[in-house]
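Participant: next input, structure requested:
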Amino acid sequence: MIILKYLRKIINYLERKEFQELLKNLPIKVGNNVVFKKNPIIQLHPDAKLIIGNNATINSDNYGYHVNMHSPCKLMADISNAIIKIGDNTRFHGSCIHAYKRVEIGNNCLIAANCHIIDGNGHQASFDNIENRINTTGEVKEVVIEDNVWLGTGVVVLPGVTIGAGSIISANSVVHKDIPSMVIAGGNPIKIIKDLN
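Facilitator: Okay, the predicted model is just below:
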């Protein structure tokens, strides 16, 4: 068991060094003391930006994490001028951000495993011409998650949403509307469970 533990540390070290080399060739600004646990999937347009604040953690390693991660972190800004910004001290575990325009996560946030944060739908509803739905792109609306927010495992944050500072979103919730600061909210559709003001 001890040998496996040290072997794992060596492999993780080599993967991090290889990953750090990859970062040099992408439009990424990484703050001081950022921790990458295993390699995330990063897909960026050459004109997009990924900004990760100081002391942030991007965790794609299921080992030692208290719930099961279904996949590594995925940070995708594949449209020109799209921006993903992750604040200082934020922990991001085995989740996905897809920015068509802008997704901003504040400082000191906790993003549990298996969350999805998107600022655009893949397609329009196109009920007037459903045969053409596959050829459409959805409306884009920025997403803002303010400081000190905690998203429980499996939360889906939909386009145009702002989650206010200090709020907690319970596991497996679908956030389709703005959530005020300092509340606990949950469900599908989401509703305020408790006001902490």
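
Participant: drop to CA atoms for contacts and neighbour counts, all remaining ones
Facilitator: Will do.

Participant: return the set of buried residues in stretch 105-125.
Facilitator: 105-122, 124 (16 or more other Cα atoms under 10 Å).

Participant: check contacts around A165.
Facilitator: Each residue near A165 by Cα atoms under 8 Å, 6 or more residues apart in numbering is listed here: I145, E146, D147, N148, V149, P180, S181, M182.

Participant: tabulate these in CSV, adding columns for neighbour count and secondary structure.
Facilitator: Shown next, in CSV, are the contacts of A165 (neighbours: other Cα atoms under 10 Å; DSSP: H, G, I helix; E, B strand; the rest coil):
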residue, neighbour count, secondary structure
I145, 27, strand
E146, 21, coil
D147, 21, coil
N148, 22, coil
V149, 25, coil
P180, 16, coil
S181, 20, coil
M182, 18, coil
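
Participant: to check against the first, give me the structure of this:
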Amino acid sequence: MNLLQVKTIIANIQKIKFRNIYFMLFAPGKRSKESVILTYGNFFYGLKSSSAINIHKGSLILNSDFSKPNPFMGVLKMYDNSELNVENGFVIHAPFHIVINHNAHLKLGSGYINRNAKIRCLKEINIGNNVAIGEDFTIWDSDSHIIKGKENETTQTTVIGNNVWIGINVTVLKGVTIGDGAMIAAGAVVTRNIPAGVLAGGVPAKVIKEKIEWK
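Facilitator: Sure, this is the predicted structure:
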């Protein structure tokens, strides 16, 4: 426990459930002296002792609320030897449902994910820096069920690059890489790699416009 953690809890005490204080202070993992975990409202967690939440810089804010009082629940489940690694500070708004499987790694660079996120990490998901991800976002790195003859393709690393903007109701599937600076239109289902600096959309998602920038 450090002074920053104590100050953060005191400043936000009206929005923190008592059981979450233990999580904020003692969740397994390594965090810098300038980093904290902050959880708001109805937050459920299940962490194995060998799991780890590591924060290199900045803070991890979970279940941040848009409405007051916040009726939504955030869920984080981490299994044996799983890791959640935060590079530069990240916010996930309420509600959300995140599962990190045995030996799996979820990396969050910096930015935010809006309401109703569903993340299923069975091996490795990497989300870059300065990302803006809209509501009803789903990302998987696995089919979960095995297709006969394609056993080696069931689970594949999924990557979202830096400075990526993802619209509402987007699904990103296994083995996909979304390049730096890309924009993904609302309602897209991303089943293949998306180059850097393009606008992609549709089901399945394809490039709509090249050489785009956003801010």
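
Participant: any idea what the TM-score is?
Facilitator: Here the TM-score for the pair of chains, by TM-score structural alignment, normalised by the length of structure 1, is 0.75; 168 aligned residues with a Cα RMSD of 2.4 Å.

Participant: of the buried residues of stretch 105-125 of structure 1, which belong to helices?
Facilitator: The members of the buried residues of stretch 105-125 of structure 1 all map outside helices under DSSP state H.

Participant: filter the residues you listed down to just the ones in strands.
Facilitator: Among these, the members found in strands (DSSP state E) are I105, L110, I111, H116, I117, I118.

Participant: reformat those residues as JSON lines; add distance to I193 of structure 1.
Facilitator: Output for these, formatted as JSON lines (distance: Cα to Cα, whole Å):
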{"residue": "I105", "distance to I193 of structure 1": "22"}
{"residue": "L110", "distance to I193 of structure 1": "19"}
{"residue": "I111", "distance to I193 of structure 1": "19"}
{"residue": "H116", "distance to I193 of structure 1": "21"}
{"residue": "I117", "distance to I193 of structure 1": "21"}
{"residue": "I118", "distance to I193 of structure 1": "24"}
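
Participant: taking these together, which two end up most distant?
Facilitator: Spatial extent of these (Cα to Cα) is set by the pair L110 and I118 at 16.8 Å.

Participant: show me where structure 1 has its helices.
Facilitator: All helices of structure 1, identified by DSSP H, fall at 2-23.

Participant: give me the most central residue, it.
Facilitator: Nearest residue to the geometric centre of structure 1 (Cα atoms, centre = their mean): I97, 4.0 Å.

Participant: map that one across to structure 2 for me.
Facilitator: Applying TM-score structural alignment, one finds that I97 of structure 1 aligns to I119 in structure 2.

Participant: quick check: that match touching I127?
Facilitator: No: the criterion here is Cα atoms under 8 Å, and I119 of structure 2 misses it with I127 at 11.3 Å.

Participant: mind listing what D147 of structure 1 touches?
Facilitator: By Cα under 8 Å, 6+ apart, the contact set of D147 of structure 1 is I105, G106, N107, N108, C109, G164, A165, G166.

Participant: map N162 of structure 2 onto structure 1.
Facilitator: Aligned by TM-score structural alignment, N162 of structure 2 pairs with D147 of structure 1.

Participant: its match - nearest residue in space that isn't next to it in sequence?
Facilitator: Closest residue in space to D147 of structure 1, ignoring its immediate chain neighbours: G106 at 4.3 Å, by Cα to Cα, 6 or more residues apart in numbering.

Participant: ok, that neighbour to E18 of structure 1 distance?
Facilitator: For G106 of structure 1, the distance to E18 of structure 1 equals 28 Å [Cα to Cα, to the nearest Å].

Participant: likewise for I163 of structure 1?
Facilitator: Look at I163 of structure 1 and E18 of structure 1: by Cα to Cα, they are 35 Å apart.

Participant: between those two, which is the more surrounded one?
Facilitator: More crowded of I163 of structure 1 and E18, by other Cα atoms under 10 Å: I163, with 26 against 12.

Participant: doesn't E142 make contact with the more buried one?
Facilitator: No: applying Cα under 8 Å as the test, I163 of structure 1 and E142 come out as separate, 11.7 Å apart.

Participant: surely T162 of structure 1 touches I179?
Facilitator: Yes: the pair T162 of structure 1 / I179 is scored as a contact, 6.3 Å apart, by Cα under 8 Å.
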